[in-house]
Structure formats: C-alpha cells, structure tokens
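Student: my questions concern the predicted model and sequence given below.
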Amino acid sequence: MLSIFSKIIAGEIPSYKIAEDDNYYAFLDIAPLVEGHLLVVPKKEVDKLFDLDDDTYAGLMLFAKKIATALEKAIPCNRVGVTVIGLEVPHAHVHLIPINGMGDMNFANPKLKFTPQEFQATADKIKAQL
C-alpha cells in the first residue's frame, strides 16, 4: 500500500509543492509548527531514513540543502532547523522548519492553521527563491 507521501508525489492527493526532481519532492507540511515548515521526501518509498541506499540518502540531503537555502531567504528566521522523526508516516522524510529559537521545533506545540490562500502564498515565496 502506498504511503500518503507516495500519493502526494503521484498527484493523487494535492499538496503545496515547493520543488521536485526525478528523485525527490518538497512540499509544505499541512500541520505546520511555523510558517514555511515543509517536508522533503525521496520519491522512492522507504520507511526509515537510514534504510535508504547511500546515493538516495546523500541526494536527499543535497536536495534538502537547496530547499533550505530558499526557505531561509523567503521566511525571516535565524536558521532552518532540520529534524527526522519518521513515526507518523512510513516513508522517509526530513522536516525543514524556519526557527528563531529551540521552542519553534517542539512537535508538542499546537499546529498552526492556514487558509489555502495563505499556504499558496507561502509556497510561492519559497519557490521564488529557488
């Protein structure tokens, strides 16, 4: 059975896509901790990050770096935090989160709610920096 991320990549479930190439896909998290919180995933469906083959893992990190650079330009922040938790979806993924302090990455915090227009505006700001 395909993960929700594979369905997003395939276009079966809509997303606020930031970028994609042949192997990776980046999109806004629909339950963000802060504006600009996004996910970067390999198109290859593998449950655990460290189960990815070396080339896919390295490529994922390089793709995430490109996205993080654009994210930091688009959303004012001290830096872009990176985390991998991987419990909620059985598909390897990296969270990129614009942060100004450690508390911005606390997944126990309430998730923000944005309108579709606000999500699209955020996606457009990030894409403009790529």
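Tutor: It's in. Please read all numbers here as calculations on a predicted model, not as lab measurements.
Student: could you use CA atoms for every contact and neighbour count after this?
Tutor: Fine.
Student: quick one: the helices in this structure?
Tutor: Using DSSP state H, the helices of the chain run over 4-9, 54-74, 116-127.
Student: who's in contact with the spatially most central residue of the chain?
Tutor: Among the residues of the chain, L39 comes closest to the average C-alpha position under Cα atoms, centre = their mean, at 1.2 Å. In this structure, L39 makes contact with 26-29, 93-96, judged by Cα atoms under 8 Å, 6 or more residues apart in numbering.
Student: including neighbour count and distance to L49, could these go into JSON lines?
Tutor: Converted to JSON lines, the contacts of L39 look like this (neighbours: other Cα atoms under 10 Å; distance: Cα to Cα, whole Å):
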{"residue": "A26", "neighbour count": "25", "distance to L49": "15"}
{"residue": "F27", "neighbour count": "23", "distance to L49": "18"}
{"residue": "L28", "neighbour count": "23", "distance to L49": "19"}
{"residue": "D29", "neighbour count": "21", "distance to L49": "18"}
{"residue": "H93", "neighbour count": "24", "distance to L49": "7"}
{"residue": "V94", "neighbour count": "20", "distance to L49": "8"}
{"residue": "H95", "neighbour count": "24", "distance to L49": "12"}
{"residue": "L96", "neighbour count": "27", "distance to L49": "15"}
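Student: put this next to the previous one:
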Amino acid sequence: MTLFTKIIDGQIPSYKIAENDRFFAFLDIFPLVEGHVLVVPKVEVDKFFDIPDAIIGELLLFAKPIAKAIEQTFDCNRCGISVVGLEVPHAHLHLVPINSADDLNFNRPKLKLSPEELKAIQQRIVAAL
C-alpha cells in the first residue's frame, strides 16, 4: 500500500481539495509554492502512463476545475502541470501556480508551511471550486 493510498483511505491525514469515486486531490505538504496540489487516481499504478486508458483522460477532467481554482486563488500567470513520479510509486500529477518555468523546478528547496497555513490554502482553493 502506497503513501498516497493511505492518504486516500484516511489512514494519514491530508488537506483534501476534491474527491470522487476514482480520484483524490490534496495539498502537497512540502510544496514548491503555495497552492501546490497533487492529483492521484485511487487505483495504485506506479507510472503515470500505465494508468488504464479508461481513466487517464478522466484524471485531467477531474484536475481541470482544480487548476482553474488555483489560477483564481493565487497570483500566477497560470496553473502549471507536471508529472515526475519519483518519490512515491503511485501515479500522480502536480498542479502548481506558476509565473515562470522555474516555478516547476523540483530541485528547488520546498516550502515548510505550518498546519494553519496549509489549512488556509486548502480553504481558499476549495472555496474557489
């Protein structure tokens, strides 16, 4: 069972943004920038392009309103999207408010936000959905 499955199942707390029967979106607790959201399929698949064809397109449709909410909530040029998938063996995509390509540089130091800051960010995004 992956870390993300434990989050989806509620065994590990998270700052949930959205959920349906196939997908779960939550704040990255070590974000590149404020508003960094992870979107994962509930089915455990290691590599993004191994997600079954029947649901890979639905993943983007699930992520779309979240990306729009991020763009409304944060001062950014757009919501960037990235698939890296090296840290957790459970396919996922990153939605990140960006103003330049460097904002998607995963080698940069991550932010260390307090639970109160994360909760406030969660509430702002959810309110914009």
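Tutor: The structure has been received and is ready for your questions. Predicted model only: the values in this text are computed from it and were never measured.
Student: which residue, neighbours along the chain excluded, lies closest to the residue nearest to the centre of structure 1?
Tutor: Of all residues not flanking L39 of structure 1 in the chain, H95 sits nearest, at 4.7 Å (Cα to Cα, 6 or more residues apart in numbering).
Student: per the alignment, that neighbour corresponds to what in structure 2?
Tutor: Alignment note: H95 of structure 1 maps to H94 in structure 2; criterion TM-score structural alignment.
Student: quick one: that match and I70 of structure 2, what's the gap?
Tutor: In this view, H94 of structure 2 and I70 of structure 2 are 12 Å apart by Cα to Cα, to the nearest Å.
Student: likewise for K110 of structure 2?
Tutor: 18 Å.
Student: quick one, which of these two is more surrounded?
Tutor: I70 (29 against 13; other Cα atoms under 10 Å).
Student: so what's that one closest to, chain neighbours aside?
Tutor: In space, I70 of structure 2 is closest to I125, 6.1 Å off (Cα to Cα, 6+ apart).
Student: tell me the contacts of the one you found?
Tutor: 17, 35, 66, 69-70, 73.
Student: can you check L60 of structure 1 too?
Tutor: 24, 40-42.
Student: can you get me a residue count around the residue lying closest to L49 of structure 1 once chain neighbours are set aside?
Tutor: Residue nearest to L49 of structure 1 in three dimensions, not counting chain neighbours: A92, with 4.8 Å by Cα to Cα, 6+ apart. If you count neighbours by other Cα under 10 Å, A92 of structure 1 ends up with 25.
Student: how many other residues sit next to the aligned partner of P76 of structure 1 in structure 2?
Tutor: Using TM-score structural alignment as the criterion, P76 of structure 1 maps onto D75 of structure 2. Using other Cα under 10 Å, D75 of structure 2 is surrounded by 11 other residues.
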